[in-house]
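Trainee: next comes the sequence, and after it the predicted model I'd like to discuss.
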Amino acid sequence: MKEMLDAEILIDSPVIAAIKDEQGLAECLKTECQVIFILFGNVCNIGEIVKRIKDSGKIAIVHMDLITGLSSKEISVDFIKKVTQADGIISTKPMMVKRAKELGLLTIQRFFIIDSIALENSKRQIEVYHPDCVEIMPGIMPKILKDIRNFVSVPVIAGGLLTDKKDVMSALSAGADAISTTNRTLWKMQ
């Protein structure tokens, strides 16, 4: 399962559709985006959201921190794996990433880099928890993306505040393997 989001698929499909509502879900299924980040839902409907994405042949990654009704306990990861059959999870919480790795899910650890302390903390967490990918937010910081790229050997995803093709190209040029965005016009950039 982890092989599903390797560097090769990110090279072929470097724009990841991050969906935050039903309209975004419907629209992303019509795009060439192969990887979908699910940023909405609740314990009652997350299984159906994942099913729709997987039925369209795309990779479904659930953002654990944004699903209403899930706790911040590791058992929530077990729920996502067992009930939804999602391909992987995103979380800012290291223990969620650790549990997902134990269960064989693809793991993406999201980091908000707001200052030098956050940057150093993210590097320490990457060393300890070994996520399969890291997502750096905001994604419009080429210098920081280069620094992270030089530090990690896993795919780097830039997300947040990317508004146009220039932002996307800048992030990719700085070393990001892919970008994630809720901006639907960028989903068509493949």
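Mentor: Arrived safely.
Trainee: make it CA atoms for all contacts and neighbour counts henceforth
Mentor: OK.
Trainee: tell me, which strand in this protein spans the most residues?
Mentor: strand 106-112 (DSSP state E).
Trainee: where exactly do the helices run in the protein?
Mentor: Along the chain, the segments classed as helices by DSSP state H run 7-12, 22-28, 46-55, 75-79, 94-102, 116-129, 142-151, 165-173.
Trainee: okay if I get those as TSV plus mean neighbour count?
Mentor: Conversion of those to TSV gives the following (neighbours: other CA atoms under 10 Å):
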stretch	mean neighbour count
helix 7-12	15
helix 22-28	15
helix 46-55	18
helix 75-79	18
helix 94-102	20
helix 116-129	14
helix 142-151	17
helix 165-173	17
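Trainee: with respect to residue 188, which of those lies nearest?
Mentor: Proximity to residue 188 (CA to CA) singles out helix 22-28 among the helices of the chain, at 9.3 Å.
Trainee: what helices and strands are in contact with the longest strand of the chain?
Mentor: Applying 3 or more CA pairs under 8 Å, 6 or more residues apart in numbering; DSSP states H and E, one finds that strand 106-112 contacts strand 88-91, helix 94-102, strand 133-137.
Trainee: adding another structure so you can compare the two:
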Amino acid sequence: MRLKNTIIPSVREIRHLSLACKSKAPIILLSNTDIGNLASQADYVHKCGKQAFAHLELIGGFAPDSTGLKLLKNMYHLDGVFTTNVQAGNIAKNLGMAVVYRFFLIDSRSLKRTSEILRKNTFDAIETLPAYCAVQEFANLQQLGKGIPFIAGGFVRDKKMVKEIFASGICGITTSKIELWN
């Protein structure tokens, strides 16, 4: 996954999908959808020349098992997923989907636990939440990632913070703040 100072629109409301697709981002994150409208959203994203990713834990009516992930790839034509579920991430990866592993940096134990997960699994990118903690701990995080791109998300509030995140060396940001999408 190639990311360099990329802001990934996180689309929570379907009415903002067209705005997200007008952004410079190569990826659109569908972060609040359901199985009833996911196919049309992914199709729209593809028609706009972008990759469609979904947040696995926020797809209504969906089970992140082998059958569900095969449907996401073959019927819904998703290019990738964001997930905190290691097992689902590995299933998606084995199906040829791009996987962004998400984790919450709460304390040193969460960092240690994530280190163990990343030692045993390979993902296309890692998203650390909240973004402020990702910036503060980026030197430690880089040691975990073995050259994997890092994305920061959560509480990205303004352009100043965007600059700070990219200055730290983190290569991507997910945000639902429409005014930051460009």
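Mentor: Looks like it came in fine. Predicted model only: the values in this text are computed from it and were never measured.
Trainee: turn the helices and strands packed on strand 106-112 of structure 1 into a markdown table, including distance to residue 9 of structure 1.
Mentor: Listed next are those as a markdown table, based on distance: least, CA to CA, whole Å:
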| stretch | distance to residue 9 of structure 1 |
| --- | --- |
| strand 88-91 | 15 |
| helix 94-102 | 20 |
| strand 133-137 | 13 |
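Trainee: residue 38 of structure 2 matches what in structure 1?
Mentor: If you follow residue 38 of structure 2 across to structure 1 using TM-score structural alignment, you land on residue 46.
Trainee: what about the helices of structure 1, which gets the closest to residue 61 of structure 1?
Mentor: Among the helices of structure 1, the nearest to residue 61 of structure 1 by CA to CA is helix 46-55 (8.1 Å).
Trainee: how far apart are the closest one and its match in structure 2?
Mentor: With mean CA distance after the TM-score superposition for structure 1, helix 46-55 of structure 1 departs from structure 2 by a mean of 0.6 Å once superposed.
Trainee: identify all contacting residues around that helix.
Mentor: The contact list for helix 46-55 of structure 1 (CA atoms under 8 Å, 6 or more residues apart in numbering) reads 25, 29, 36, 41, 59-60, 67, 83-86.
Trainee: now the buried members of those.
Mentor: Among those, those classed as buried by 16 or more other CA atoms under 10 Å are 25, 29, 36, 41, 59-60, 67, 84-86.
Trainee: what's the farthest-apart pair in those?
Mentor: The widest separation within those (CA to CA) is 20.0 Å, between 29 and 67.
Trainee: what residue in structure 2 is paired with residue 176 of structure 1?
Mentor: Aligned partner of residue 176 of structure 1 by TM-score structural alignment: residue 170.
Trainee: residues contacting that match?
Mentor: Residue 170 of structure 2 neighbours (CA under 8 Å, 6+ apart): 5, 135, 138, 149-152.
Trainee: mind doing that once more with 7 Å?
Mentor: Residue 170 of structure 2 sits next to 150-151 when contact means CA atoms under 7 Å, 6 or more residues apart in numbering.
Trainee: how about residue 133 of structure 2?
Mentor: residue 105 are the contacts of residue 133 of structure 2 under CA under 7 Å, 6+ apart.
Trainee: trace residue 80 of structure 2 over to structure 1, please.
Mentor: Using TM-score structural alignment, residue 80 of structure 2 pairs with residue 88 in structure 1.
Trainee: correct me if wrong: that match contacts residue 64.
Mentor: No - here residue 88 of structure 1 does not reach residue 64: they are 9.7 Å apart, not a contact under CA atoms under 7 Å.
Trainee: cool, thanks, talk later.
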